[in-house]
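Novice: this one's structure only:
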């Protein structure tokens, strides 16, 4: 596999899981499995099913990103928030570069509220 355009698009864990599940289904239907590709696909899907993305949907991600437009965050910061939704102020500080200068305390609280609204904690 060769990368033709580096950083052409970023994919969140939910999108990666969907693509790999489709790939896995296609290879199972053909009964032609390439050993290492099948292993990597299986292991990655297995890992992703234990992360936050298992409870996400395309709609919840889109709504989250719309709600986050009022905060001046980079694409990669928003991607990290989708992949690992921050539940505390510390987690936001770890995701957002120079968060103390770029976000007020109220902004941080709003971000946590938005995260909890669109990506509720599953039990």
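Specialist: Great, that's in hand. Keep in mind that this is a model prediction, so the values were computed, not measured.
Novice: all contacts plus neighbour counts: C-alpha atoms, from now on.
Specialist: Fine.
Novice: give the contact list for the residue most central in space within the chain.
Specialist: Centrality entry for the chain: nearest residue to the mean C-alpha point is residue 83, 2.8 Å, by Cα atoms, centre = their mean. Shown in contact with residue 83 (Cα atoms under 8 Å, 6 or more residues apart in numbering): 12, 13, 14, 52, 53.
Novice: Now do the same contact list for residue 54.
Specialist: Counted by Cα under 8 Å, 6+ apart, residue 54 has contacts 14, 48.
Novice: burial measure for the closest residue to residue 86 other than its chain neighbours, as a count.
Specialist: Taking Cα to Cα, 6 or more residues apart in numbering as the measure, residue 86 lies nearest to residue 92, with 5.9 Å between them; neighbours along the chain are not counted. When counting by other Cα atoms under 10 Å, one arrives at 21 neighbours for residue 92.
Novice: one more structure, for comparison:
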């Protein structure tokens, strides 16, 4: 009986996680995109955790990069941060609906 409850709890956590992830930028990624992203990140000497943060959140500003990369002020120049942002936006797909809305009304800010 306890095993069944444990399995039900795991399934509930799994479903909750999938539901959460479906609302994040990583919902639009596939294995090829992830591989391309990780290859593009090789020159930046980021930790696995930092790469995962970038992959999951798809940062688009320097502030977001600073929040995800530990000691970014000491480790990265402004140019490197700009390069990271460019690679993230070039390689990782965004939410197609949000991007369509943003291009339809460029003055309207979208939720991140």
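Specialist: Structure received. As the structure is a computational prediction, the values presented were derived from the model and not from experiment.
Novice: Give me the TM-score for these two chains.
Specialist: Once the chains are overlaid, their TM-score stands at 0.73 when taken by TM-score structural alignment, normalised by the length of the second structure; 90 aligned residues with a Cα RMSD of 1.3 Å.
Novice: returning to that earlier point: farthest-apart pair in the contacts of residue 83 of the first structure, please.
Specialist: When the contacts of residue 83 of the first structure are compared pair by pair using Cα to Cα, the two farthest from each other are 12 and 52, 10.9 Å apart.
Novice: Can you give the contact residues for the longest helix anywhere in the second structure?
Specialist: Ranked by residue count under DSSP state H, the longest helix found in the second structure is helix 2-21. Under the criterion Cα under 8 Å, 6+ apart, residues residue 27 lie in contact with helix 2-21 of the second structure.
Novice: Tell me which stretches of the first structure form helices.
Specialist: Secondary structure of the first structure by DSSP H: the helices cover 13-30, 35-48, 58-67, 75-83, 89-95, 99-102, 105-118.
Novice: superposed on the second structure, where does the fifth one end up, distance-wise?
Specialist: Read that as helix 89-95 of the first structure. Compared with the second structure after the fit, helix 89-95 of the first structure shows a mean deviation of 0.5 Å (mean Cα distance after the TM-score superposition for the first structure).
Novice: corresponding residues in the second structure for that helix?
Specialist: Following TM-score structural alignment, the partner segment of helix 89-95 of the first structure in the second structure covers residues 62-68.
Novice: Identify the residues contacting the matching stretch?
Specialist: Counting by Cα under 8 Å, 6+ apart, the neighbours of stretch 62-68 of the second structure from elsewhere in the structure are 50, 53, 54, 59, 72, 73, 81, 82, 85.
Novice: Buried only: go through those residues for me.
Specialist: Restricting the contacts of stretch 62-68 of the second structure to buried positions leaves 50, 53, 54, 59, 72, 81, 82, 85, with burial counted as 16 or more other Cα atoms under 10 Å.
Novice: which of the contacts of residue 83 of the first structure still touch in the second structure?
Specialist: Contacts retained in the second structure from the contacts of residue 83 of the first structure (both residues aligned by TM-score structural alignment, their matches' Cα atoms under 8 Å), given in the numbering of the listed structure: 52, 53.
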